[in-house]
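# Fold the following for me, if possible:
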Amino acid sequence: MEISSGQMKADVDDGKVCLKRCLGFFDSVCFLVGCIIGAGIFVSPKGVLEYCQLNVGVALCIWAACGVVCIMCCLCYAELGTSLPFSGGEYYHVKRGLGSLPAFVTIWTLILFIRPASNAARALIFAEYISRPFYSGCPPPDLLKKILAIGILWVLGVINSKSIKMSTWVQNIFTVLKMMSLTLIIVYGMIELGSNPKASEPFRNAFDSEVPNAVQTAESFFQGRYAYGGWNYLNYMAEEIKNPSKNIPRSIITAMCAVIVFYLLVNISYLTVLTPKEIVSSAAVSVTWADRTIPSVAWIIPVSVAVSIFGSLNGGMFMLGRLNYAGSKEGHLPAIISMLHVHYLTPAPAMIISTIIASIFVIPSDLISLTNYFGFSSWLLVGLTCVSLVVLRYREPNLERPYKVFLPIAFGVIAVSIFLVLAPIIQSPKVQYLYALLFMFSSILVYIPFVHFKLHIPYFDKITCHLQLLLEVSPTDIFEDSKTD
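This next block holds a predicted model:
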């Protein structure tokens, strides 16, 4: 009983209710860079160096290796994004390649736990950095941090519901600001390296320290890959990128190369000012670095961390809305979630439900700690996505592929994914991992009646109809796959 799109799209100029291709190359690069660079580069250097046994050479190699692995993953995703330029990212590709049930398990895990909890964690960290200057020497009250976190989630939720251009503008501005912050750290480090002979000591015999064993190397890799989180977000917005066959591969390569270079240079800058032991003993490496180099304006670094987190959170909110939107279009979520606002042409219902779920995670913030035990599932989804790529290569050989990845790269990513899924479980087996698996597979109890057998809930159509009128949303028209601008 939902209202037809024709009844509510009078204000749409071209008569089509669908997501518009409005994001160009610069927007895509800024979106991806802004999503990747969050708090990780300000936090992870300590963990990487600690697990590398203070071996500077190995630590820098780990940072480069994490970037190379992410580029390999991105190349696989670029093929899927250019050949299937639709919203939904991994969820849509798994559904196309492996079927409906694996896709439902994917979206169940992502939208009910991993992504909302990740956004809630970012919002809380942002709230802590913003409120910390007002509580010098004391931690900010938890209640204040939760109120600020929920407030910023809803601010970004409203921005992303009102206008794609506005959310893109926010992402571009904050990406430029965080790159300026990293440039500041790099420039000071290079000046120190050129003017202070002692600054180059950590690099003269970079590999002379104790070499970490296999387990320690894996742990340092886990620490480093945290800083690269978000590399897969571009595929979630493929339906809104202009000329996706060209812009997706170009944006991915440009963004990832820029991030790797900046990460390596920032780590070198840290090491020119601080010794490896000082980095490992520091609670916040970037803050300690600022206190040593620019004590009069050291407040710039906490502000830079807050700016980085804000941009990353905006990208996370944008992506999660598209994931909900795609799941609804494919029949795995209620139909209302896939509808677009008739004036703004944004997935407003999807953004609202994403914001509500993330806000719920903020309230009992200890729930967020459970996301550590879902870390393996993220790489499980990466592995399934690359398996889907291989399956589609053989099952749909005639599918138009503007970009094709070298197939051994896809097999390499699958092998890395298997390692990253099994390593934490084997190395540190805990009952929480079992709970995580049970949560993932509990989705089958929902899938069988409501998706497979299409069980209909009484009065649900009437509720959908009333929500359409309240939110001024309309079902989308059939999307025409346009691979050109």
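
# Please count neighbours and contacts with C-alpha atoms only from this point.
OK.

# ok, now how distant is the most centrally placed residue in the chain from residue 37?
In the chain, the centroid-proximal residue (CA atoms, centre = their mean) is residue 230; its distance is 2.9 Å. Distance, residue 230 to residue 37, using CA to CA, to the nearest Å: 8 Å.

# what's the answer for residue 383, then?
23 Å.

# Which stretches in the stretch 151-300 of the chain count as helices?
164-195, 201-204, 214-227, 244-273, 276-281, 285-293, 300-329 (DSSP state H, counting those that start in this stretch).

# most tightly surrounded among those?
helix 300-329 (a mean of 25; mean count of other CA atoms under 10 Å).

# distance from the centroid: which residue in this protein tops it?
Outermost in the chain, CA atoms, centre = their mean: residue 197 at 39.7 Å.

# For that residue, give me its contacts.
With CA atoms under 8 Å, 6 or more residues apart in numbering as the criterion, no residue contacts residue 197.

# can you tell me how far it sits from residue 204?
From residue 197 to residue 204 the distance is 11 Å (CA to CA).

# Repeat that for residue 373.
Taking CA to CA, one finds residue 373 at 39 Å from residue 204.

# can you pull the contacts of residue 421?
376, 377, 379, 380.

# Distance check, it against residue 98.
Per CA to CA, residue 421 is found 19 Å from residue 98.

# Check residue 464 too.
Residue 464 is 30 Å from residue 98, by CA to CA.

# Format the helices of the stretch 151-300 of the chain as TSV; extra columns: distance to residue 86.
Below are the helices of the stretch 151-300 of the chain laid out as TSV (distance: least, CA to CA, whole Å):
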stretch	distance to residue 86
helix 164-195	16
helix 201-204	46
helix 214-227	26
helix 244-273	10
helix 276-281	43
helix 285-293	39
helix 300-329	8
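
# And those helices: which comes nearest residue 43?
helix 285-293 (6.6 Å; CA to CA).

# ok, and what's touching the helix or strand containing residue 145?
Element membership for residue 145 (DSSP states H and E) is helix 142-162. Contacts to helix 142-162, defined as CA under 8 Å, 6+ apart, come from residues 120, 123-124, 126-128, 131, 166-167, 314, 317-318, 344, 346-348, 351-352, 355, 358-359, 362-363.

# again, but for stretch 56-66
With CA under 8 Å, 6+ apart as the criterion, stretch 56-66 contacts 48-49, 52, 202-203, 206-207, 209, 211, 220-221, 224-225, 228, 260, 263-264, 267, 276.

# can you give me the helices in the stretch 301-450 of the chain?
For the stretch 301-450 of the chain, the helices defined by DSSP H, counting those that start in this stretch cover 348-362, 375-395, 407-427, 431-441, 443-447.

# Single out the most deeply packed of those.
Of all the helices of the stretch 301-450 of the chain, helix 348-362 has the most neighbours on average by mean count of other CA under 10 Å, namely a mean of 22.

# From the chain's centroid, how far away is that one?
Relative to the centre of its chain, helix 348-362 is centred 16 Å away, using CA atoms, centre = their mean, to the nearest Å.

# Following up with a second sequence; could you model it the same way so I can compare the two?
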Amino acid sequence: MSNTERQPLLEPGSQRNDVQAISNRDIPVYPDSLPGPAYGKSLTWWSCYIIVVSRVIGSGIFSTPGSIATSAGSVGLTLLVWLFGTILSACGLAVSMEYGCMLPRSGGDKVYLEYTYPRPKFLASTLVAVQAVALGFTASNCVIFSKYTFFALNAQPTDLQYKTLAVGLLTAITIIHGFFLKTGIYIQNTLGWLKIFLIGAMSLTGIWVLLLHFFGWAIDTSAPGSSQTTIESWDMLWEGSNWSWSLLSTALFKVVYSYAGLSNVNNVLGEVQDPVGTLKTVCPAALLTAGGLYFLANLSYLLVIPLDEIKRGGELVAALLFERLFGDVGRTFFPLAIAISAAGNVMVVTFALARVNQEIARQGFLPFQGFLSSSRPFNTPLGGLIVHYVPSILVIALPPQQDIYNFILDVEGYPGNIFALAVAVGLLILRYKEPDTPRPFKAWLPAVWLKVLVCITLLVTPFIPPPGGRGDVHFFYATYALVGIGVILFGIIYWYVWTVLLPSRGGYKLEEAVETLDDGTPVTRLVRSYYSH
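Have a look, this model is predicted:
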């Protein structure tokens, strides 16, 4: 398709009332272009900064360092993985910034994929919808809440008790958001301030540890059965390194997961004052903030806790740090605070993803559209909450308890990497096809290519057997990759059946028509247009 043939996306608040005009568009109708109240430009620079930082800094830095150290095997390689993961996240951020400045509309990667790959019709939209519904869960933070709660209480729970508490948290949050809208918002805002306090405590702890070592005041890291391989042991920095592509790829997935959300403002650009100017400054500021805090946190772990304890600590490495630095008070107070912070993260993500599911339903890509699109009876996205709740519960309940967290991160990361590759390649395609399109920000071309090459590498390496044939889970090392591919293949099959096979046999084609539900919610109805004989 040439540049002149591509019709631009509808601006927020604009409307097209005739079905034929909508059906002829290559780009699907977006929620902010449907009839109904237009969103105001209410988000300032600082609002966007908080939106990004609060989304990026979650439980990842408290829970992933142990698994990353296990995969890397040594202090030096652990730090190298974090450094490379940060660089990779910056490359991905540059790609999102160029797209966002070129298409300053709400929707993020969904908009970019639909714009770049308009053919086959509905395929990009369907794949995004399937990925959002099938993998849009918050199970990882539910698991962190459960583990840190039991650790703070000095309890030794069974696998069933771990899972029950995690499921109970998600159930309670779903009920609160589904029936008590204002109460849920108040609670998640309160818990958000607690997370800010924890982030400050982590950064101050890192600075304090660095100052102690700078002035030669060592912290006792001895423990029965522990080696003393910390960041201080420069002569043993690389001892035990696992130079396995399979293990390092899973470690990189977890580092990138810790930076997930750097492009969160792209999802709400339609509501941002000066979207282009804000995007060009907010995202780098958030990256520097998160990178600085992660650097201090990792130095704290590696200076205070011997490496073998970090590996054994798993998701509880932050609890070990606070226990060593602050004794019994640290062992109880800080892990409990992290558990509450994880619960707050579950509330925020559930709040957002339920609305994503509702918008996907509004565009006609989910069954039971009337129920899932409606905000009745409590003025909440109850249907979207249910769609979010079911896969989250399954992911918590099915895998073995000791493998739940790592498996969740890996199975989320693999399909996400497929979409990241599609977005990065799409940027190169648009630069070739649409060289004259205004680009207020252009990503450094080597960074785009690095993103593409690393994405391809991360998609291939999970199938390379690690040493001993085992990864960081107790079942087949490539299971998460197979699950991710399975989700994508299911999306393709689903798209083919309902947009190609059934219409060809039924003698009709699908067109998009704007309708309004009884509660005033605008939806895009995919209607059948039968061929005349």
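
# just to revisit the earlier point, the helices of the stretch 301-450 of structure 1 into CSV, with extra columns for distance to residue 286 of structure 1?
Shown next, in CSV, are these (distance: least, CA to CA, whole Å):
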stretch, distance to residue 286 of structure 1
helix 348-362, 26
helix 375-395, 25
helix 407-427, 28
helix 431-441, 32
helix 443-447, 41
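
# who wins for proximity to residue 75 of structure 1 among the ones you listed?
For the helices of the stretch 301-450 of structure 1, the distance to residue 75 of structure 1 is smallest for helix 407-427, at 8.3 Å, taking CA to CA.

# after superposition, how close is stretch 190-201 of structure 2 to structure 1?
Here stretch 190-201 of structure 2, set against structure 1 after superposition, deviates by a mean of 3.8 Å using mean CA distance after the TM-score superposition for structure 1.

# from the chain's centre, how far out does that stretch sit?
The answer for stretch 190-201 of structure 2 is 20 Å, by CA atoms, centre = their mean.

# got it, and stretch 352-371 of structure 1?
Offset of stretch 352-371 of structure 1 from its chain centre (CA atoms, centre = their mean): 16 Å.

# same deal with stretch 415-432 of structure 2?
The chain centre lies 17 Å from the centre of stretch 415-432 of structure 2; the measure is CA atoms, centre = their mean.

# Onto which residues of structure 1 does it map?
Using TM-score structural alignment, stretch 415-432 of structure 2 corresponds to residues 377-394 of structure 1.

# Stretch 284-299 of structure 2 now?
Against structure 1, stretch 284-299 of structure 2 falls on residues 253-268 (TM-score structural alignment).

# To what extent does that stretch diverge from structure 2 after superposition?
Stretch 253-268 of structure 1 sits 1.0 Å off on average (mean CA distance after the TM-score superposition for structure 1).

# How about residues contacting the match of stretch 415-432 of structure 2?
Outside stretch 377-394 of structure 1, the residues touching it (CA under 8 Å, 6+ apart) are 73, 76-77, 80, 90, 93-94, 96-98, 106, 407, 410-411, 413-415, 417-418, 420-421.

# average distance between that stretch and structure 2?
Relative to structure 2, stretch 377-394 of structure 1 is 1.3 Å off (mean CA distance after the TM-score superposition for structure 1).

# sorry, back to before: off-centre distance for the match of stretch 284-299 of structure 2?
Worked out by CA atoms, centre = their mean, stretch 253-268 of structure 1 lies 17 Å from the chain centre.

# What's the match for residue 240 of structure 1 in structure 2?
Using TM-score structural alignment, residue 240 of structure 1 lines up with residue 271 in structure 2.

# With adjacent residues omitted, what lies nearest to its match?
Once flanking residues are discounted, residue 271 of structure 2 sits nearest to residue 41: 4.3 Å by CA to CA, 6 or more residues apart in numbering.

# what kind of secondary structure is that neighbour in?
coil (DSSP: H, G, I helix; E, B strand; the rest coil).

# contacting residues around it?
270, 271, 272, 273.

# Repeat that for residue 268 of structure 2.
Counted by CA under 8 Å, 6+ apart, residue 268 of structure 2 has contacts 105, 106, 107, 108.

# Residue 192 of structure 1 now?
By CA under 8 Å, 6+ apart, the neighbours of residue 192 of structure 1 are 199, 272, 273.

# can I assume the second one is in contact with residue 193?
So the one you mean is residue 272 of structure 1. Yes - contact criterion CA atoms under 8 Å: residue 272 of structure 1 and residue 193 qualify, at 6.1 Å.

# Pull up the overlap in contacts between the two.
199, 200.

# Which among the helices of the stretch 151-300 of structure 1 is found nearest to residue 398 of structure 1?
With CA to CA, the closest approach to residue 398 of structure 1 among those belongs to helix 244-273: 16.2 Å.

# orientation of the closest one relative to helix 214-227 in degrees?
120 degrees (axes from the mean of the first three to the mean of the last three CA atoms, to 10 degrees).

# If you count contacts, what does helix 244-273 of structure 1 end up packed against?
helix 25-36, helix 56-83, helix 164-195, helix 285-293 (3 or more CA pairs under 8 Å, 6 or more residues apart in numbering; DSSP states H and E).

# Compute the number of surrounding residues for residue 15 of structure 1.
Neighbour count for residue 15 of structure 1, taken as other CA atoms under 10 Å: 12.

# same deal with the one 10 residues further on?
Using other CA under 10 Å, residue 25 of structure 1 has 20 other residues around it.

# quick one: the equivalent of it over in structure 2 and residue 200 of structure 2, what's the gap?
Taking TM-score structural alignment, residue 25 of structure 1 has residue 45 as its aligned residue in structure 2. Residue 45 of structure 2 is 21 Å from residue 200 of structure 2, where distance means CA to CA.

# Residue 156 of structure 2 now?
The spacing between residue 156 of structure 2 and residue 200 of structure 2, counted by CA to CA, is 30 Å.

# Also residue 105 of structure 2?
33 Å.

# do residue 40 of structure 2 as well
33 Å.

# cool, and residue 313 of structure 2?
Residue 313 of structure 2 is 23 Å from residue 200 of structure 2, by CA to CA.

# Residue 323 of structure 2 too?
Residue 323 of structure 2 is 17 Å from residue 200 of structure 2, by CA to CA.

# can you check residue 56 of structure 2 too?
Per CA to CA, residue 56 of structure 2 is found 15 Å from residue 200 of structure 2.

# What residue in structure 2 is paired with residue 81 of structure 1?
Residue correspondence to structure 2 (TM-score structural alignment): residue 81 of structure 1 is matched to residue 100.
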